[in-house]
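A.B. asks: show me how the following folds:
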Amino acid sequence: MRIRNIERTNILYIVLIDEYEMELPFVPPANVNFKSLDFLKFLPKNLYQLYDPIFYAVSEVNYLNYNPYTVAFYKRSDRELVIKLLEETRQVAVVLIEENRAEDQQLKEIVKELGSKFVYFLNLDHDKDFSGTSCIFDLLSELTQDEEIYKHFNIIHEEPRLYLSTVYQENELKYHTNFLPTKTNFLTYNNYLGNFGSPDEVTDKQLTNIRIKAAKERDSFNRLNLFIDQSKEFDKLFSKLKLFENFEQQRGQLNPIFFCLPFHNPDVADFYTDKSSPIFGKIMEALQVEQSSNYVITVNDIEENQVFYGTGGKLLQERLIFLDSTCFLLASFNLMPYIRLPIKGKSLYSDLSFISPKHFDKFTILKEKLKISDTLGKIGDSISESVLSDEFRTYLAGRNSQIISVTDLPFEWLRIDNIPLSFTHDITRIPETSFNNQIISFAVNSMMDFKISENIISKTLVVLGTDDDEFIKWHSILYEMSEKHNFIVVTCASNDEFLEVLRKHNPDFLIIDTHGGVNKETKETFLHMGSDDLTYEFITANNIVVPLVFLSACGTAPIYGTFNSIANAFLQCGSRSVTSTYLPVEADNATMAYLAILNNLDKVAREGRFKNWLEYICYSNRSTFLHRIYGPILLDEQIDKETKKEYFKLAQDILVFSRRKHVFKAAERLLKSLPTRKANILKPKAYEFLYYTNIGRGDLVLFKKHVEDFEKSNNVSGERALSSKFSAG
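C.D. replies: Prediction:
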């Protein structure tokens, strides 16, 4: 990985934070004033959005190298580092401060005395109720009217710019309907048009009427459906700005769609010592209120328990504001719509409890394995029906794009027309718990750049952490493949050996093949590494950083009954993408899954057909559904030619978004046509593709060959659209 090449005309935003405090996994970090992140929604990420917004928008949409907001988080105690950064930066810098704090005021005075050029201060305390946002408008006026900025960055302009380039009423995407989650889309969309700021805010009376109306329609999807029109306008704008043609495999593909599906983790209760207290149940009830399909909260006995519900409501409001702000940053890598779904909890606990780690031992029995695939479908349907309207499902089913979701829930299991969403769409998650996942994900991906080189296979390390017979029987095949493809295989008998091997080989892609486990006391998952347990604490304490990770082990990221998974540990340390497991996986199937990835990786990296890591890893995973059904059948000498022909056709069709629904239905039909005994053996193997989950931002990890071929075919060079204009001066 290398430091990302930041555009010279990007604006550097510096957010001041307090010392780190003890973090509760279900509470947003208290050391960050998230009003600062909310302010960024009103501001440009690049100067060209103020001076030539259409040029900037066309540039960002058409080139593959992403350009998020440039945000640096600094502790207030690191004042000297902040000053040093401001003295050395080549960019316009905006420091977000709280002027009522003496240390912030002192920093402002020191910087002014130093006479640093193009440094601006934005006071978060200026608009206490955030209704006027006048300090934002003052800053925008300064940025658009400062002739020195034009000259310094060689920005050519024919007439003075305003920070509102289009009348709001004339936009395709008009007002944000006063439903807070849709406001993010409104601001993002208008930022691409060169509109910064917001229309007049709604009055308190209007807000009250809106809430009353929503409560009367609590079980409708009226608010959710507002996102459909917004998302379609994003899609139209993207298509309008898109000039370069995608390759055949990505033909017609839109930018990703970004979801947030908040979830009340049931294990919050473990953080309270006295569960026998009479008020314990009331506290839990207040902390875990759910929203209806129309984002309405209804509680009983509100007068009797007003104190509890008041505190719980305040915490929930802070949590949702935090999620909206961090998701805005995470979505800023591309022009993409953001959808925050209603927060869920207790209504899903019963179904989810069946697949909690305490039941993992049962899943070795065939009868229970058959139950799992049905249960996953039931869970997927329960979530889908509670958060998605028929209209939204229709829209999503037809949207050719990857999906990013901030959630602890298995977004991959949501079903549309009885087909799991992860079969039709590439999906990656950023776990909601713990909350610093989102900040770290943004920081790592905005500061560091990593592309998959053509020789990725030689930078691939497979670590074997167990010598059990069910694993050893595959070793001869694995070592033969390693000689053929030139990847490295090492057996580690302890954590220290594992650490030594990582430091020696410094891999770009790490596969760990071993047993997984759950610590019932800490509720953390771990991996067996010989005689040791490879834990969350060991990974983070030794700052183990590997860009791409695949954990071939049982239940390394369970949905229910855990907090800190081993997969999260790699993400916290800076991994770009970690493939992990929700449930126990059969050793044979799991080994075949990563062998298939290794077998094709060299060819994939050199051909450049796949755009990003998420596309490749999801293709490999969903293809196992076909292989587990057709593989044993194709070994039968009596198999007819038509079945063989169908298999090879489906194996090609699975690459094409518009054909995946047909592929799933065809394979499922064949499975159901088999004798019951044979179908029962194959079914749980086939549905194991749902046991895997990708966390992180694999959508941002590009194949280097794909980027080079894309630039060559479109007759462009460099890292940015119209790069000569961006790099002028």
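A.B. asks: alpha carbons only for contacts and neighbour counts from here, please
C.D. replies: Fine.
A.B. asks: tell me the secondary structure for residue 429?
C.D. replies: Taken by DSSP: H, G, I helix; E, B strand; the rest coil, the conformation at residue 429 corresponds to strand.
A.B. asks: ok, it - contacts?
C.D. replies: Shown in contact with residue 429 (C-alpha atoms under 8 Å, 6 or more residues apart in numbering): 404, 405, 406, 407, 411, 693, 694, 695, 696, 697.
A.B. asks: so how far is residue 259 from it?
C.D. replies: Separation of residue 429 from residue 259 (C-alpha to C-alpha, to the nearest Å) stands at 9 Å.
A.B. asks: now show me the structure for the sequence below, then we'll compare the two:
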Amino acid sequence: MEIRRKNITSISYIQVSDYSEFNNSFLPPVEFNNEVIEFLKMVPVDLLQLSDSLEFLELCNRTLNQNGIDFSFFYSHSFTSLIDLLETTPQLTLVFLDSKSEIHKNIFAKFKNSEKIYFHFRNLNDFNLSAKNIVLNYQDFVQLLVERQDSILKALGINNFIINPSVNIIYKNFNPFFYFIPTRNNYFLLNSIIGNFVVSSDESVQEINKKNEAETQKAGKVPNSFERQNSYLSQINNIDFFQMISLKKGLIKLVTNIEPKVSPLILILPFNNPDIKSLYKNNDVIDLIQTEQTENYISNVTTKKTITMAIAGSHIVKERITFLDNVSFLHSSFAFSPVLRLPIQGKSIYRELSFFRSLSFASLSNPLNRKKLRRSILQFGNKLSKKVLSPNLQDTIKERDGQIVAITDLPIEWLTINNIPLIFTHDVCRLPETSLHGLMSIHAINKTFRFSITTETITKTLVILGNNEDPFKFWHDRVYESSIKNGFAVRHCLSLNEVKHFVHLLKPDILIFDCHGGVDDESKTTFLKIGNEILDGKFVIENEIYAPIVFISACGTAPTYGTYNIIANAFFEAGSLSVTSTYIPIAINSGSFLYLRILEKLPFAIKQIIHKNWLEFICHIIRTSTLSETYLNIQKKYKISTDEFVKSNSKALMDSLVFSERRKLYSELDEHIQKLTSDKKLHYSETIPEFLLYSNLGRADLILFKDWETAYIEKNVY
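C.D. replies: You can find the predicted model right below:
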């Protein structure tokens, strides 16, 4: 990994807090219970946006600038580190402080005469002072940048540059303001794209709040419609417009025909985890904070509560949803991504979801039950899509050639559109909603570091074989054979000390675990079993067991029901960027075959410049795992012409690479295979769908293939 390079024109935003670290899994970090991120939504990420915002957007797209908002967080007990950072940061900086804190006042006093460090105080009324670098609000900040640009640019060492924010007349009415609050992320994102940083409203805050309330009351009259959600349609289309017009006009040139055409969609699906009951003894409180929303985002309260309790419950829910909206905006800034927040889900899907709970793992491993997996998953996916997605938005997502970054604890990969699971048609990565503080950590590490897949990555891959049982040993010889051929490392580890030793010694780029997984039902955590020892999150963090990319070939290490502290969270805290894990038990043969395909296909994918990013690659390998298994099964059972078999198999694999072909491929696979076998059996549909059991956690979309990156820059910069 390497530190992301910043432009001298980028703006650094730093929040300082006196709170101590707070790690409750279900509640939003108290440190962010303020308006700091709301402020960030209305200011530029770079001074270049204040000169020509559309040119800045094109520049980011052409140069693969994925830095996003440069937002950092410091606790005031890290005073010395913060002072060092402020003294050495060459960029313009805005620091968010609290006037009630003496430490914060000391920070301000040290830099109050700086030409490139500005301060915004919360509770400013309690702090009677004035200085040239105090910012009152976002409009004041933009105005100060315009008025003091000479001194600011001189301090930054920038010449021949003018700060003059303006909006092209063509886009004056391009971004309507909706009173449906969840759409605000896209409103502010579009403003940043078109350069509308001096936006001001004729309406007061009180008037806007009043209209927000009126809009909610209107929606309450049709609670089961998707009327409000359809507000997203024009916003998503307008954000995508700028990328599509760049492609059509040749301003942006693609490297391959299969890479995504538009930026990832940030999709939020809040879920009331049933395990939240462990935090509260009062059932009334639990009912309130587990309130679901209807299709039209109306809270569905089924029991009568006191007014006081109702207000308290709605306040807790509002804090959580506001935090999710805010953190999703930070994640959207990496690639100017539209944001779609779906209605809160909970009790109404517990029954369908409980089939996959950790306590049912033994039952799910039963061969008879595994044959029902596809049906059970599709039933859940169909119900979920009907509850959270309007028909119009289903059509938009179905046709939108872009990856998906989902913030949710639910298996979003199983959501279906026209009875086809999302993970088959789209590249999906997921950021676990629980624990909530982890969402900020994932943003922070991706904002600070970047990692690319190079020709050396395969030789810097480490496979840890953590089990000696016969079903595992059957595959070990094949793994060692592949390692000799492709150059990756394999270590047989039956103790935690061995894992620690080899991870620290080899410092892998990709770390693969092949072992048993398990769930501690008492602590609601998941773990890996190395020999007879338990590799849990505590050991991972304390001993820095990580790699930029982690792939876990083990059973049920990221269940979606029955746990709230999966081991992937520990890998992220230790420093990983992407962790592929499993929802429920996987078959040893299928799991081993899958990660061997990763190791066999990765060298070819690197050399041939096939995939843009790790998400595209890993989703293709997982998506085609069941497909490949089906073809292997019929090859063993039927006498099929080699030419016909290779032609059919190759076409299916090639079609799976192309977004526009995947829906048709999924629908017609059984028919294609029937032509080879000359029977009516549904070979693909009756194969256990192992591809649905994996979840790619973290921002795998930000991990680029280096050769693809080089080819892209050559096409679009030089």
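A.B. asks: so after superposing, what's the score?
C.D. replies: Put the two chains on top of each other and the TM-score (TM-score structural alignment, normalised by the length of the second structure) is 0.93; 700 aligned residues with a C-alpha RMSD of 2.3 Å.
A.B. asks: in which helix or strand would I find the counterpart of residue 712 of the first structure in the second structure?
C.D. replies: Using TM-score structural alignment as the criterion, the counterpart of residue 712 of the first structure in the second structure is residue 714. Residue 714 of the second structure is part of helix 706-716, with elements assigned from DSSP states H and E.
A.B. asks: what is the burial count for residue 227 of the second structure?
C.D. replies: 14 (other C-alpha atoms under 10 Å).
A.B. asks: so who does it touch?
C.D. replies: Applying C-alpha under 8 Å, 6+ apart, we find residue 227 of the second structure in contact with 219, 296.
A.B. asks: repeat that for residue 370 of the first structure.
C.D. replies: 680, 683, 684.
A.B. asks: nearest to residue 7 of the first structure, of these?
C.D. replies: Closest approach between the contacts of residue 370 of the first structure and residue 7 of the first structure, by C-alpha to C-alpha: residue 684, at 49.1 Å.
A.B. asks: element containing that closest one?
C.D. replies: Assigned by DSSP H and E, residue 684 of the first structure falls within helix 676-686.
A.B. asks: which strands or helices does that helix pack on?
C.D. replies: Counting by 3 or more C-alpha pairs under 8 Å, 6 or more residues apart in numbering; DSSP states H and E, the packing neighbours recorded for helix 676-686 of the first structure are helix 366-387, helix 613-634, helix 660-673.
A.B. asks: ok, which of those comes nearest residue 146 of the first structure?
C.D. replies: Evaluated over those, closeness to residue 146 of the first structure peaks at helix 613-634, with 42.3 Å, by C-alpha to C-alpha.
A.B. asks: quick one: list the elements packing against the helix or strand where residue 192 of the second structure lies.
C.D. replies: Using DSSP H and E, residue 192 of the second structure falls within helix 184-194. With contacts taken as 3+ C-alpha pairs under 8 Å, 6+ apart, helix 184-194 of the second structure sits against helix 53-63, helix 231-248.
A.B. asks: out of these, which is the most enclosed?
C.D. replies: Of these, the one with the most neighbours on average (mean count of other C-alpha atoms under 10 Å) is helix 53-63, at a mean of 18.
A.B. asks: mean deviation of that helix from the first structure?
C.D. replies: Superposing on the first structure and averaging over aligned pairs (mean C-alpha distance after the TM-score superposition for the first structure), helix 53-63 of the second structure comes out at 1.6 Å.
A.B. asks: in the helix or strand following that helix, which residues are buried?
C.D. replies: Beyond helix 53-63 of the second structure on the C-terminal side, the first helix or strand identified by DSSP H and E is strand 70-75. Using 16 or more other C-alpha atoms under 10 Å as the test for burial, strand 70-75 of the second structure gives 70, 71, 72, 73, 75.
A.B. asks: about what we covered before: how far off helix 53-63 does the helix holding residue 192 of the second structure point, in degrees?
C.D. replies: Angle between the axes of helix 184-194 of the second structure and helix 53-63 is 90 degrees (criterion: axes from the mean of the first three to the mean of the last three C-alpha atoms, to 10 degrees).
A.B. asks: can you check which part of the first structure helix 184-194 of the second structure sits on?
C.D. replies: Counting by TM-score structural alignment, helix 184-194 of the second structure corresponds to 183-193 in the first structure.
A.B. asks: ranges for the helices of the stretch 501-650 of the second structure?
C.D. replies: 537-542, 567-574, 588-608, 614-623, 625-637, 642-657 (DSSP state H, counting those that start in this stretch).
A.B. asks: distance from the fourth one to the first structure after superposition?
C.D. replies: Once the two structures are superposed, the average separation between helix 614-623 of the second structure and the matching residues of the first structure is 0.4 Å (mean C-alpha distance after the TM-score superposition for the first structure).
A.B. asks: now the helices for the stretch 351-500 of the first structure?
C.D. replies: According to DSSP H, counting those that start in this stretch, the helices that the stretch 351-500 of the first structure contains are 366-387, 390-398, 421-424, 436-447, 469-472, 475-485, 495-505.
A.B. asks: before we move on, the earlier item: find residues that contact each of residue 429 and residue 259 of the first structure.
C.D. replies: 404, 405, 406.
A.B. asks: dump those residues to JSON lines, plus neighbour count.
C.D. replies: Shown next, in JSON lines, are these (neighbours: other C-alpha atoms under 10 Å):
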{"residue": "404", "neighbour count": "25"}
{"residue": "405", "neighbour count": "27"}
{"residue": "406", "neighbour count": "27"}
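A.B. asks: isn't residue 621 of the first structure right up against residue 689?
C.D. replies: Yes: the criterion here is C-alpha atoms under 8 Å, and residue 621 of the first structure meets it with residue 689 at 5.7 Å.
A.B. asks: more neighbours: the two, which one.
C.D. replies: Using other C-alpha under 10 Å, the more surrounded residue of residue 621 of the first structure and residue 689 is residue 689, with 25 against 22.
A.B. asks: so that one belongs to a helix, correct?
C.D. replies: Yes: going by three-state DSSP, the assignment for residue 689 of the first structure places it inside a helix.
A.B. asks: who's in contact with the alignment partner in the second structure of it?
C.D. replies: Aligning on TM-score structural alignment places residue 689 of the first structure opposite residue 691 in the second structure. When contacts are counted by C-alpha under 8 Å, 6+ apart, residue 691 of the second structure touches 622, 623, 624, 625, 626.
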